Structure formats: C-alpha cells, structure tokens
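> A predicted structure for the sequence below; I have some questions about it.
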Amino acid sequence: MTIDRRSLLGGAAALPALGMMPWGSARAQANNVLKLGVLTDMSGTYRDGCGPGSVAAVRQAVQDSGVAGRNIQVEVLQGDHQNKPDVASTIARQWIDRDGVDVIIDVATSSCALAVHGVVKEKNKIMLNSTGATADLTGPACHGNTIHWTYDTWMLANSTGGAMVKAGGDTWFFITADYAFGHALERDTGDLVRKQGGRVLGSVRHPFPGTTDFSSFLLQAQQSRAKVVGLANAGVDTINSVKQAAEFGLTRRQKLAVLLMIVSDVHSLGLNTAQGLVLSETYYWDLNDRTRNLANKLKGPLNGAMPTMWQAGCYSAALHYLKAAADMGVAQAKASGLETVTRMKAMPTDDDAFGPGSIRQDGRKLHPSYLFEVKAPGESKGPWDYYKLVRTVPAEEAFRPMAEGSCSLVRT
C-alpha cells in the first residue's frame, strides 16, 4: 500500500507495515521495532530512477544488515509524495506521529526533501536523503538530523559542468526545471562556469512537473548561440529535452550538458540517441565486483533492470543506519534522531554500492564520483552496458569543501 494525496485527504486508516522481515512480529510493541519509511516518487517524473526500486533497495539492506541475528525487528513503509512538498511533509508527520516511523529515506525532489528536512528536525527523527539533489541540505539549510547521501548539485556542477568547460564550453545557456533542484543546479553550475573564466549567456525555466513540450525553451537556447546548453532538470524532463534537442538539430552546433542523467534515463533514450553524452554518477552497476554484487541482488526485484545511483544510495543509507541503531540498541536509537545521526557520523561506512566512505560533520556522505561517457551502440556488449569511465574523482574532491558550505554545524 502507498500513501498518496487521495488517501491523505480521505482520512485513510493507519498504513500497514510493508516489507516486514521474517523475524518480525505483528504483535511486537512499537518501541521494539525500527520503522523505516521510504518516501519517494512512485508515479511521476522520477519513478524509474527511484520509486519501487528504492523500496526494494531498502528491503535488501534490511536483509543484508544482519539485525535479525540481534533480535531486532524492522518494518519498511512506502509513500508517494507525488513531487508535492505539502504531500511530502504531511506524510512525514503522519508517519512520525501516528505510525512511529524513525527514519525517512530517499525523498526524491529537492522541494520535497527540504520540506521533510524541516519535519525531522522538529520531531527529532532522521532523514537519509538519496534522490533529492540540492546542496543546500548540507549548506545554509543544514541541521543535525539529516544526512545527504548519494550526490548533490555541487558535485554534478563540478564534475559534468567542469568537464564541459575544460573541453572548451565557455559560454552557457540553461534550461532549468522551475523548482528548488533546478535553481540549485543552475546556480552551482553557473558559479563553476564563471569561476573557470566562462560566461552564462542566459537561462529559461520550465514548469515542473508536467512539461512535455520543450520546443520553445530549446529555441531560446539555439538563439543564445551559447556553446553549451545546460539541462538543469532530470528524469523524464531530461529524456524529453535530449530527444527534442536532437529533433531540432540543436546538437549540430551546440553541446548538450546533461547535468543530471542516470542509467535508467540512458536506458529509456537508447544508445542511438544518448551516445557521446557526458554525465556524472556515484554508482554504476558494472564498476567493480562489489557494485555488480549489489546489482545481482536487486535485478530480480527490479524486473531485470540495473539499480540507479539513487536506489543504490537508499540501500547504502539504510544499511548504515541499521548498523548504527544495532550498535546503540533499539531503544536508544529510537529515542533521539540527533544522537543516532551523531553515531552514524562517527562510524565509517562500507557497502557494495560505494565501498568505504565517511560522513562529515555537515551531514555530507563522502565517496568517489565518476565521470562517464555514454557508449555508442557498437561499443556496448549487452543490456545495460552503457558507460565508459572517463575519470574517477576521489571522495575528498567530489563534494563541496565543508568550509564553503555555510553550515552552522561546522566548527572551525
């Protein structure tokens, strides 16, 4: 069962627990159970990249965590925020107040992530953000109850944006999703372009969600004569933008910078259309034996698809949370989200998604990022073999320096 706006407005009964592990008991008292809520996009623009796959990844993390051997019971709930911040915050409050949820995971869409970010601080619970991208979560908006796990707008700007500038793309025009994520990605990439001596010639913002026709925005990008057209959007919006840019002939004279594209987007586009695009991710299923191991575990629940970095982030975040909660004891972990996050920061991270890593004082999870180029059809050896590795960015360089984020948690 999935919580959505209809069930909220209809005064639905308490959401049943989903994904109860075999060691669980429906009669267990709430204070003996860790409750994980996966709040995601189950029906909209970002569904393929997170959605049901994020729920499957969290369930796999519960299975892999070993908490069963410590007599710890875990329930996994799921909710669809429909990319609406008011729905996201309402679900978060109901989960915490009514259902006893301890940690909220994933939270696609930056505006929804920022809304839930405020709720968990107020309620002293936890948000482990994987899909929401805005770097403000570890910057001006930071607090001690959230960890930003997988990637962020600063990382995308400096990896993909930086590569495009170094390749000669010193003038830019942005096509931007008109909400918190798009604004942050345009801002962070624009700052990078200017820092490296380039110029931003202009931008246009498209409504989110619901835009399918990007022709007027692409026309403005063509008329700008910028060398690079930066797509500060994601999911279906990016897929449609890339397809329509090719149809318009834009790519004959200008370069496309897909500032956020993930492997499921490439799969939807096909290699004939996506070949040659440069993009940045922190997880790719075929990087090494460990990433392939995670992919093999999840491809069944994902109906043969390979996990995205967003879904891998949900797995990694849930796994580390469960390790910390088991170390603290269930009662103590449930008592204070802030104390549990503090324990998570003190423990090194290590999993099949990202390998060894750590969590900084400002709540930024650290691991390498990777610059990829999409293969041509003739280079692909089989289904989901889409990327050529261009560059590995070490963990200490992949994300914004902590001193530059203006996070109030940072003590100098």
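Sure, I can see it.
> hey, let's count contacts and neighbours off CA atoms from now on
Noted.
> how about Gly210, secondary structure?
coil (DSSP: H, G, I helix; E, B strand; the rest coil).
> number of nearby residues for it?
11 (other CA atoms under 10 Å).
> contacting residues for Lys299?
305-307 (CA atoms under 8 Å, 6 or more residues apart in numbering).
> and Ser280, what helix or strand is that in?
strand 278-281 (DSSP states H and E).
> which secondary structure elements does that strand contact?
Taking 3 or more CA pairs under 8 Å, 6 or more residues apart in numbering; DSSP states H and E as contact, the helices and strands that strand 278-281 lies on are strand 255-258, strand 369-374.
> this is the other structure I want to compare:
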Amino acid sequence: MRIDKTLLAATIVAGLTMPAAAQEISDDVVKIGILNDQSGVYADFGGKWSVAAAEMAVEDFGGTVLDKPIELINADHQNKPDIASNIAREWYDTQQVDAIMELTTSSVALAVQGLSKEKGKIDIVTGAATTELTGKQCSPYGFHWAYDTHALAVGTGGALVKAGGDTWFFLTADYAFGYSLEEQTGNFVKENGGEVLGSVRHPLASNDFSSFLLQAQSSGAKVIGLANAGLDTANAIKQAAEFGIVQGGQKLAALLFTLAEVHGLGAESAQGLNLTEGWYWDQNDDNRKFGERFMEKTGRMPNMIQAGTYSAVLSYLKAVKAAGTDETKAVAAKLHELPVEDVFAKNGKVQENGRMVYDMYLFQVKKPDEMKGDWDYYNEVATVPGSDAFLSVENSGCDVSQYAK
C-alpha cells in the first residue's frame, strides 16, 4: 500500500493545529450553579447579589471559554442541607452542571462538598465559614474562597484582646458555623492571655435575643462575641442597644458582619463595631471601579462574599481555559496551580487543601458624621497577612494524601 507522504504530513500538521481544546468541553457548554440563601437570614449576605457578581465575572471573561458558551443557573437552598443536596444532585445528574459555588451556611456547604466529592465535581465556597471545608472534610475538588472562621478569629478576636478585651462571653448560632467560630475565637482569646467566661446558643433566624443578651450582660465579660451572621447579628446588635449593653461598658464583637449587614443596620447602630472582611469597595481605585459597576447593576455596593464569588467564577473559568477542558481533575489541578490575581485578591494562592490564601483586613465602622456617602462605612484599621489569617495545610487537619487516590 502506497502512502502519500505529503498528505500524511499535512494531516499531522492539521491535527496539531486544530483547536483540540474545543473538543474537551462536556455537553458543549460550561455550566456553573450558584447555590445560596436568597430568601432567608443570609439573603443580603450573599443572595441574588452573588448571582449578579457571578454574571459580571462571566461578562468580563467574554461569555465563552474555549469557544464554548458559559451558562449560569442559580437556586435558593433555604439554609437547609437536605434541600441543598437535592438541588445539587439534580444539577449534577440531569442538568450537567460542572461546578457549584457560593454555598452560604456551613452545614449546607459541607453537605454539598461531600456530594461533589462523590460525584467528582468542583465546588468553590465563598459564603460559608467553617474551616472543616479545608480541614477534616476537605476534598480534592473542593475550594474555599473569601474567608473562614480562623481568619475571623485572628482578625476581630485578636484586635480586641490586644486592646484590652481579655474576657469574653459568646452568643452563638446553634449550627456548625457558630460552633466553629466560637471555638476558634475562644482558643485565640485564651492563647493571648484572655479568658472565656461562658456562652449561650440560639437557633438560626431568631427574632428575640433578650434572654441570651441578658445572660451575656450578667456575665460581666468585657467583650460579647456574636458568633452568628446576617440578620441574626443585626437583630442581636439592635436589641443589645435596647439593653444599654455598650453604654454599660461592654463591647460587641461582630465576628461575621459584612458591608451588607452594616448598611441594613445603619451607621447609627453599627458605629464603632470592629469586624473583619477580605475586601472593601473603597480601598483602592480598582475596587472602586468594580464597586461602581456593581452599584450600576444592582443599586448597592458588594461585600466580600459577592466580590469573592466574582473571583471564584473568574478563577474557575481561567482554570478551564488553562486546562483546555472542563474535566474535573484537570481543572482542579489548574485551580491549585494558578495564582489568584484579580480585583478581589492580590497575590492569592491556593493551598493543596483548597484554601485560597490572601490578605484579610480589620475594619471599624465609622460614626455617622464621619461618613462621606451612603456606603462610606469603614475605616481600615489593620491588614492581617494571609499567612496569619489562614491555617497552613499542615495545621488544617486535611489529609491531602487522599488526593493521590
């Protein structure tokens, strides 16, 4: 049989130059699901605003990756792990979703990360706080963006202990996130010479904090640590004002409070609060430009959860492009490998356990007469280096040896 060498050479060259990557996108679309609380206690914390941030990331990436369209879908998990798991399973099994992101509420995030690991799918958490996500329940396909309980403990807890707030009482949300935040902040307080006098737990989405606050007040602790989030924190702060807790000399530490909740509460009630976030719109020109775009789209400024969701979506798409495929293992490898350099994180890096490490910031809420505009709430007090804010792989409790299996 005679082989036409010229034809063979041309075929080889054509094979080398054809866009093979375009053949590596499953179902001819890259599909991302934003799963979070859109109607409950954390609706402002992330909610539909995180969906808007994800849309901005897709727009900024160009709307396609490897010449295939990018599709976003979203759903409300109602802060219930069973509902979240059912949605995620349906997305993976019947809607060909490639990755799920945001995942407000630690119990939800842990449940969906477990399912994602089972299904061989990527999840990137921006809305939940527990360090278990990159600790004992870590996954080779699981990533944790934005913040976690350790970073909050180091930021807010550390600042107040150093300022003389050496006795603490915790008012804690009765689920995984609250337990983790109380434990890590309490450990940090004690390591720095402070003392934890006690704690009380409240159900999620409480309306009446009076009995809990009276216990905290009667403890005599210098600092009452609010190990909760969203409307729970806002309601606790409002009711604390009614009891004259701050006027009586005790300090409130909002251990997870973001710009969205400060705005909802108002500077009059929130003034003087110390809190830790990983991003603020008025820190630099790039942040301001992003904030202004987000304001035009949504009518509000983003917090770290929403800006973090933008970063997570953008980073995932960059990883798909670099891998030349949306195949999970290849994309996960690129997510671990690529630096995170965008409007949200500067010099960010992803550890082997999936924790994205970048600098966090301690802010103090301004007094109303210090504000120059509706969203001008923060004074930056300190930078918490990423190496201090987040646990190392070695100290996280994650068994990364499982990743090789």
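Cool, got the structure. Just so we're clear, the structure is a prediction, and the values are computed from it rather than from any experiment.
> can you give me the strands in the stretch 51-200 of the second structure?
For the stretch 51-200 of the second structure, the strands defined by DSSP state E, counting those that start in this stretch occupy 64-65, 68-76, 99-102, 122-125, 142-144, 167-173, 195-202.
> Actually, the stretch 251-400 of the first structure.
Under DSSP E, counting those that start in this stretch, the stretch 251-400 of the first structure gives strands at 255-258, 278-281, 349-351, 355-359, 365-366, 369-374, 387-393.
> Show me the contact partners of the first one.
What that stands for is strand 255-258 of the first structure. Here strand 255-258 of the first structure makes contact (CA under 8 Å, 6+ apart) with 160-161, 164, 169, 227-232, 238, 242, 277-279.
> same thing but 10 Å
156, 160-161, 163-164, 169, 172-174, 226-234, 238-239, 241-242, 245-246, 250, 277-280 (CA atoms under 10 Å, 6 or more residues apart in numbering).
> are any of those residues buried, and which?
Buried members of those, counted by 16 or more other CA atoms under 10 Å: 156, 160-161, 163-164, 169, 172-174, 226-234, 238-239, 241-242, 245, 250, 277-280.
> wait, which of the contacts of Lys299 of the first structure is closest to Tyr370 of the first structure?
Of all the contacts of Lys299 of the first structure, Tyr370 of the first structure sits closest to Pro307, with 15.9 Å by CA to CA.
> What about the contacts of Lys299 of the first structure, which one has the most neighbours?
Neighbour max across the contacts of Lys299 of the first structure (other CA under 10 Å) = Pro307, 33 neighbours.
> Now check the second structure for the residue matching that residue.
In the second structure, the residue matched to Pro307 of the first structure (TM-score structural alignment) is Pro302.
> Contacts only, for the counterpart of Met344 of the first structure in the second structure.
Counting by TM-score structural alignment, Met344 of the first structure corresponds to Leu335 in the second structure. Applying CA under 10 Å, 6+ apart, we find Leu335 of the second structure in contact with 141, 143, 312, 315-320, 322-323, 329, 349-352, 354, 356.
> Buried among those? Make that a ChimeraX selection.
To isolate the buried ones among the contacts of Leu335 of the second structure in ChimeraX, judged by 16+ other CA under 10 Å, type:
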select :141,143,312,315,316,317,318,319,320,322,323,329,349,350,351,352,354,356
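> In helices, which of the contacts of Leu335 of the second structure fall?
312, 315-320, 322-323, 329 (DSSP state H).
> Now distance to Asp28 of the second structure too, for the residues you listed, in JSON lines please.
Listed next are these as JSON lines, based on distance: CA to CA, whole Å:
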{"residue": "Ala312", "distance to Asp28 of the second structure": "22"}
{"residue": "Ser315", "distance to Asp28 of the second structure": "20"}
{"residue": "Tyr316", "distance to Asp28 of the second structure": "17"}
{"residue": "Leu317", "distance to Asp28 of the second structure": "15"}
{"residue": "Lys318", "distance to Asp28 of the second structure": "17"}
{"residue": "Ala319", "distance to Asp28 of the second structure": "17"}
{"residue": "Val320", "distance to Asp28 of the second structure": "13"}
{"residue": "Ala322", "distance to Asp28 of the second structure": "17"}
{"residue": "Ala323", "distance to Asp28 of the second structure": "16"}
{"residue": "Lys329", "distance to Asp28 of the second structure": "18"}
